[in-house]
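Chemist: would you be able to build a 3D model of this:
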Amino acid sequence: YLMFDMDDGIVALKKQLIEKDMEIAALKKKLGQIQKANSLLTDLQDKVSALSPLKNTLTNDDILRYSRQLLLPELGVKGQMSLSNTSVLVVGCGGLGCPLAQYLAAAGIGRLGLLDYDEVELSNLHRQVLHTEKTRGLPKALSAAHALSRLNSRVECVPYHLKLSSANALYLIGQYPFMLYCSDNVPTRYLVNDACVLSGKPLVSASALRMEGQLTVYNHRGGPCYRCLHPIPPQPDTVTNCSDGGVLGVVPGIMGCLQALEVLKIASGQPSSFGQQLLIFDGQEGRFRAIKLRARRAECDVCGETPAVTELLDYEAFCGMAATDKCRRLNLLTAEQRISVQEYRGIVDSASPHLLLDVRPKVEVDICRLSTSINIPLVSLEERKANEVNLLKEKIKELKQRPNTDAPLPVFVVCKLGNDSQKAVQILEKMSGAELEQITVKDISGGLIAWANKIDPSFPQY
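Modeler: Here you go, the predicted model:
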């Protein structure tokens, strides 16, 4: 009996040992995954280097992970293998780039190049869903790569913290079969388009602003490129981005998911739905509509029969604006027509009679305002709306009576950044002495953001 009890004890101990070995193996695997994810913190690319070819196979874990999409006849094992050996470059890890990269990683794309020169800010988080409060201040490309590695450690993420330029675009894009444009500035849009045409790559492009979004696939199966539709860049002062016009976070999320869908279809051998169509999403109405695009233009400068563009250009010079997603800074006035926030603070402290005119839309004034200002939106000045013009006349007349002087009343114009206020100064100068009493008009340079940064840190920024 004693021998029997000892044998049972040995068997039980061996069983426990096997279980512990399995636990250790599982912990080692988890540690390896964490270490791989954390290694991204030192793998940020600040220049373009050569990438090795992908040679992925489907493991048992992959089959289980992707089982629900493997069951689709449109995809199957062959399609999944194509995805796992496909590289995709995402230009812009923001409101569009985050959701599309998330779904591409979840679907098993083999390699994701993540390019962004910006860093994570608090104002990004309502729409850029890969970033968190803890990654504020980190490069967006790195923050995105770190989040994606936690989602799917099998996907190779290559974060690029660099500016896409004419010097590096062709070499970088040449290493990725698919390009996804998710940025928010005109020069980069033309740069990416031209580089894709010269490299023979399709470009899946989307945009989102306010409650609306657009998507199309350029340079695909004989379809047009971006230049076919927009041969001439827009004027700098007509371009609006999310920082200027706002955006509801879910809208770029929807458009980014649709971009991911088009890449997954094309990469797995299915036709794109938008090679010659523009998809327009109206979030306010909850509706989609597709517009058929004209065919490739034979006289297009980059993809036409006799192209004028055979190498990449200086796209900031071509477009007349900086290649940045930040709020643009216009320079419409001379130095004599502008004052700094410090100079305006001195005028306020001296109690010198003047009028402070805030030309932002009412929705922005509701967020924050300087208490002494009156609000007349720029659009009301442009359209000479009677009610607003009469309000301005009355206010000028009232203020001129206080010092009892015939001298022109000083009017200082403010907006968020000092862009719309410059336009307003030009309008008011034309109105002075004609539609209005004689006034002197100056723009407050840098607007309310400069006021918050340099004068009153408690003033809200948005």
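Chemist: CA only for contacts and neighbour counts going forward, please
Modeler: Will do.
Chemist: contacts for stretch 205-217, please.
Modeler: Outside of stretch 205-217, the residues that reach it under the criterion Cα atoms under 8 Å, 6 or more residues apart in numbering are 96, 180-184, 202-204, 218, 241-242, 245-248, 251-252, 255-256, 258-259, 272, 274-284.
Chemist: end-to-end on that stretch?
Modeler: 6 Å (Cα to Cα, to the nearest Å).
Chemist: now do the strands in the stretch 1-150 of the chain.
Modeler: Listed from the start of the chain, the stretch 1-150 of the chain has strands (DSSP state E, counting those that start in this stretch) covering 87-91, 111-115.
Chemist: and the first one, what other elements does it pack with?
Modeler: By that I understand strand 87-91. helix 97-107, strand 111-115, strand 178-181 (3 or more Cα pairs under 8 Å, 6 or more residues apart in numbering; DSSP states H and E).
Chemist: how far does that strand sit from the chain's center?
Modeler: In terms of Cα atoms, centre = their mean, to the nearest Å, the centre of strand 87-91 is set 15 Å apart from its chain centre.
Chemist: and what of stretch 137-152?
Modeler: Offset of stretch 137-152 from its chain centre (Cα atoms, centre = their mean): 16 Å.
Chemist: pull out the buried residues from that stretch.
Modeler: Judged by neighbour count using 16 or more other Cα atoms under 10 Å, the buried positions of stretch 137-152 are 138-149, 152.
Chemist: let's have those in CSV, adding distance to Val363.
Modeler: What follows is the buried residues of stretch 137-152, written out as CSV (distance: Cα to Cα, whole Å):
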residue, distance to Val363
Leu138, 31
Pro139, 31
Lys140, 29
Ala141, 32
Leu142, 34
Ser143, 32
Ala144, 32
Ala145, 36
His146, 36
Ala147, 34
Leu148, 36
Ser149, 39
Asn152, 41
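Chemist: next up, for comparison:
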Amino acid sequence: MTFCPTRSAQIDLDDNALLRYSRHILLDEIGIEGQTALSQAHVLVIGAGGLGSPVTLYLASAGIGTLTIVDDDQIDLSNLQRQIVHTEDRVGQNKALSAKQTLEALNSQIRIIALNERASSERLLELVAAADIVVDCCDNFATRHAINRACVASKTPLVSGAAVRFDGQLTVFDARIDGAPCYHCLFGEEGEANDGPCATFGVFAPLVGIIGAAQAAETLKVLMGLGETLIGRLQLYDARTARWREMKYKQDPICPVCGTQA
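Modeler: Predicted coordinates for the structure are as follows:
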């Protein structure tokens, strides 16, 4: 039987939780209400590598109620240069299971589900529909589009990040909002865009931490309805110059995924 998690149940914050998350609760924009929302949330993270490492570490430490991690890859020695959720003694082990081990040591009060599998399109639909939000931490163009289609179909928010060489990018998609663009509006499948694997192009180690931490921040903001998220705004970061740029984009009216031709 294939396992599929469900959305988190209602959770009340006990005294230990109130102390643990007190620095969040002290923020007027978050408070107990916002922290409770995090404790009741179910986040699906696709990929437990360079981006998935900081994303899962920050989401676990922030008190996300249920964290599902999907990755069928094994840890290689070359991964340890940037994939900080893994350790030397786990080389050869599955990345999702390794991340679960680290995160449970960080926060034993949350539910962490590790899935050692490569999700097909149908499986992605099942997993995405069970989550409150999806964080795309994969490293290939085809999977990004498959995740996007599942998120549009189930109207699940999607936080997307990418990092290669010295360049990073970050944005948010939310199909719950009428007229909001999707990943395909920004990067069409028929184009030549390709982030490519780090094994081919290389990656500056702290870059994945910068982008991954920003992905975690956007995820928390969406779950709490906090501030202004990056819907319709693509952030571009150049680690060589330490400069951020931003470009705005809109829904493609004939997008085959979310437009009138879908």
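Chemist: now the helices and strands packed on strand 87-91 of the first structure in JSON lines, with distance to Pro236 of the first structure and mean neighbour count?
Modeler: Rendered in JSON lines, the data for those read as follows (distance: least, Cα to Cα, whole Å; neighbours: other Cα atoms under 10 Å):
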{"stretch": "helix 97-107", "distance to Pro236 of the first structure": "24", "mean neighbour count": "24"}
{"stretch": "strand 111-115", "distance to Pro236 of the first structure": "24", "mean neighbour count": "25"}
{"stretch": "strand 178-181", "distance to Pro236 of the first structure": "20", "mean neighbour count": "24"}
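Chemist: buried set for stretch 10-19 of the second structure?
Modeler: Neighbour-count burial for stretch 10-19 of the second structure, with 16+ other Cα under 10 Å as criterion, is recorded at Leu18.
Chemist: which other residues reach that stretch?
Modeler: By Cα under 8 Å, 6+ apart, the surrounding residues in contact with stretch 10-19 of the second structure are Ile25, Thr36, Ser39, Gln40.
Chemist: any idea what the third one aligns with in the first structure?
Modeler: Going back to what we said before, that points to Ser39 of the second structure. Taking TM-score structural alignment, the alignment pairs Ser39 of the second structure with Ser84 from the first structure.
Chemist: quick one: residues contacting its match.
Modeler: Contacts of Ser84 of the first structure by Cα under 8 Å, 6+ apart are Asn56, Thr57, Gly108, Ile109, Gly110, Arg111.
Chemist: for it, which non-adjacent residue is spatially closest?
Modeler: Counting by Cα to Cα, 6 or more residues apart in numbering, Gly110 is the residue found nearest to Ser84 of the first structure once chain neighbours are left out, at 4.1 Å.
Chemist: for the one you found, give me its contacts.
Modeler: Leu54, Asn56, Leu83, Ser84, Asn85, Thr86, Ser87, Arg154, Val155, Glu156.
Chemist: ChimeraX command to pick out the buried ones of the residues you listed?
Modeler: Entered in ChimeraX, the line below selects the buried ones among the contacts of Gly110 of the first structure, by 16+ other Cα under 10 Å:
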select :83,84,85,86,87,154,155,156
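Chemist: out of the contacts of Gly110 of the first structure, which sit inside helices?
Modeler: For those, membership in helices holds for Leu83, Ser84, with DSSP state H as the criterion.
Chemist: ok, the contacts of Gly110 of the first structure vs Gln235 of the first structure, which is closest?
Modeler: When the contacts of Gly110 of the first structure are ranked by distance to Gln235 of the first structure (Cα to Cα), Ser87 comes first, at 35.0 Å.
Chemist: check contacts around the closest one.
Modeler: Ile109, Gly110, Arg111, Leu112, Gly113, Gln175, Tyr176, Pro177, Phe178.
Chemist: what segments of the stretch 201-350 of the first structure are strands?
Modeler: In order along the chain, the stretch 201-350 of the first structure carries the following strands (DSSP E, counting those that start in this stretch): 203-209, 212-218, 277-282, 287-292, 338-339.
Chemist: separation between Val411 of the first structure and Gln422 of the first structure?
Modeler: 13 Å.
Chemist: in terms of neighbours, single out the busier of the two.
Modeler: Using other Cα atoms under 10 Å, the more surrounded residue of Val411 of the first structure and Gln422 is Gln422, with 28 against 19.
Chemist: quick check: closest non-adjacent residue to that one.
Modeler: Setting aside the residues directly before and after it, Gln422 of the first structure is nearest to Asp443 in space (Cα to Cα, 6+ apart), at 5.8 Å.
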